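J.: Next comes the sequence, and after it the predicted model I'd like to discuss.
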Amino acid sequence: MARHHPEVDDWFDRYENPQRELVLAVREAILDADDRVTEVIKWQAPTFVYKGNIASFYPKTRTHASLMFHRGASLPDPDGLLEGEGDVSRVARFVDADDLAAKRDALQELIRAWITVQDGA
């Protein structure tokens, strides 16, 4: 069961974007990945945390849902979900509900990989 933070709920109540429902669905997928993941508003956007910042939405993207993994370059990504060439961050993009459904398992595995790394396992 997802744990919604009231501050993030309030942010979504004001969020006007054609991808709002998709962004909400990505939120649920992330929070459902592990009970230890929480959410806050940082950088004026929903951010998912567990012993540090995992990922934040790009709220102004209007053609898809975009999620920046702050240290995505260091995460195992066997499914190739993450895009980017930088030394630190990576981006996951979801174009619609079907795309999210196809990528949901890979997204949740990235969240779990972050937790594993943070716990030193």
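T.: Yes, it's here.
J.: Every contact and neighbour count from this point should use C-alpha atoms.
T.: Fine.
J.: what about residue 98, how many neighbours?
T.: 11 (other C-alpha atoms under 10 Å).
J.: Would you tell me which helix is longest in this structure?
T.: Using DSSP state H, we find that the single longest helix of the chain is helix 97-118.
J.: did I read that right, residue 56 in a strand?
T.: Yes - membership of residue 56 in a strand is supported by DSSP: H, G, I helix; E, B strand; the rest coil.
J.: Surely it is in contact with residue 71?
T.: No - between residue 56 and residue 71 there is no contact under C-alpha atoms under 8 Å: 11.1 Å.
J.: before we go on, here's another structure to hold up against the first:
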Amino acid sequence: MFNKGRNILCKTKLNSNLYVKMMSYFKCEIFSEKLILKLKSGNIGPMKKSSTKLSDTEQVTAHIKNLEPSLQKVIEAIRKSILSSDKEIGERIKWNNPSFYYTGEMKEFDPKEFKRELIIMNLFKNRIMLVFPSGAKVNDKSGLLEGDYKDGRRITVFKDIEDFRAKEKQLKKVIKDWLKLIEK
């Protein structure tokens, strides 16, 4: 074990080329064998922050690529359908999941009301849940939106690509109806 100031480097190998750097405040980082020499010598400082931040769309794409492959196809189909519903729908990672929101001009509102938020995806192993934070405002006669939550949200669940394709027209209608209710 090497002690360089507050950093303690363990010689423990995770596999053939990865080591663990233990910090005195219990933070672990995994480094390649090339960096281990710098760590041992103490000639490594904090990592520089990237000067280029990924765009919201790039962040969503990267997030989806890290998910289970069986869900990626369904998520991409849902994503494409939502974004093609209207040019003023944007995407980003919010609450650690892909979310979709209205990008156009709106009247002022309390941010706690989430009036800009259209859909937040909640991802599970065997299903994808879409949460509509203000879904109660939409008069959904198709039965796509489920639940009767006090905060006004509604949900819909897709089990697989076939389930999504069967409900895609209703989803687009709900999105169009929601967009009509926006106070501009």
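T.: Received, thanks. The structure presented is a predicted model; accordingly, all values stated were derived computationally and were not measured.
J.: Quick check: TM-score for this pair?
T.: Remark: TM-score between the superposed chains equals 0.87 [TM-score structural alignment, normalised by the length of structure 1]; 116 aligned residues with a C-alpha RMSD of 1.6 Å.
J.: quick revisit: and residue 56 and residue 71 of structure 1? which has more neighbours close in?
T.: With neighbours defined as other C-alpha under 10 Å, residue 56 of structure 1 and residue 71 compare such that residue 56 has more, 23 against 18.
J.: Apart from its chain neighbours, what residue comes closest to the aligned partner of the more buried one in structure 2?
T.: Counting by TM-score structural alignment, residue 56 of structure 1 lines up with residue 120 in structure 2. Nearest residue to residue 120 of structure 2, sequence neighbours excluded (C-alpha to C-alpha, 6 or more residues apart in numbering): residue 99, at 4.2 Å.
J.: Tell me the secondary structure at that neighbour.
T.: When the rule is three-state DSSP, residue 99 of structure 2 gets the label strand.
J.: Tell me the counterpart of it in structure 1.
T.: Checking TM-score structural alignment: residue 99 of structure 2 goes with residue 47.
J.: In contact with that match, which residues?
T.: Shown in contact with residue 47 of structure 1 (C-alpha atoms under 8 Å, 6 or more residues apart in numbering): 39-41, 53-57.
J.: Can I have the buried ones of those residues as a ChimeraX selection?
T.: Listed next is the ChimeraX selection for buried residues among the contacts of residue 47 of structure 1, using 16 or more other C-alpha atoms under 10 Å:
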select :39,40,41,53,54,55,56,57
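J.: Which two among the contacts of residue 47 of structure 1 are spaced furthest apart?
T.: 41 and 54 (12.6 Å; C-alpha to C-alpha).
J.: now the contacts of residue 47 of structure 1 as a markdown table including distance to residue 31 of structure 1?
T.: As requested, the contacts of residue 47 of structure 1 are exported to a markdown table (distance: C-alpha to C-alpha, whole Å):
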| residue | distance to residue 31 of structure 1 |
| --- | --- |
| 39 | 8 |
| 40 | 12 |
| 41 | 14 |
| 53 | 14 |
| 54 | 12 |
| 55 | 12 |
| 56 | 13 |
| 57 | 14 |
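J.: out of the contacts of residue 47 of structure 1, who's nearest residue 18 of structure 1?
T.: residue 57 (14.4 Å).
J.: Next up, the contacts around the closest one.
T.: 45-47, 65-68 are the contacts of residue 57 of structure 1 under C-alpha under 8 Å, 6+ apart.
J.: Please report how far it lies from residue 46 of structure 1.
T.: According to C-alpha to C-alpha, to the nearest Å, residue 57 of structure 1 and residue 46 of structure 1 sit 6 Å apart.
J.: residues in structure 1 matched by the longest strand seen in structure 2, start to end?
T.: Ranked by residue count and defined by DSSP state E, the top strand of structure 2 is strand 7-15. When structure 1 is aligned by TM-score structural alignment, strand 7-15 of structure 2 has no counterpart there.
J.: Residue 30 of structure 2 in helix, strand or coil?
T.: strand.
J.: Give me the spatial nearest neighbour of it, chain neighbours excluded.
T.: Looking at residue 30 of structure 2 with C-alpha to C-alpha, 6+ apart, the closest residue is residue 20, at 5.0 Å.
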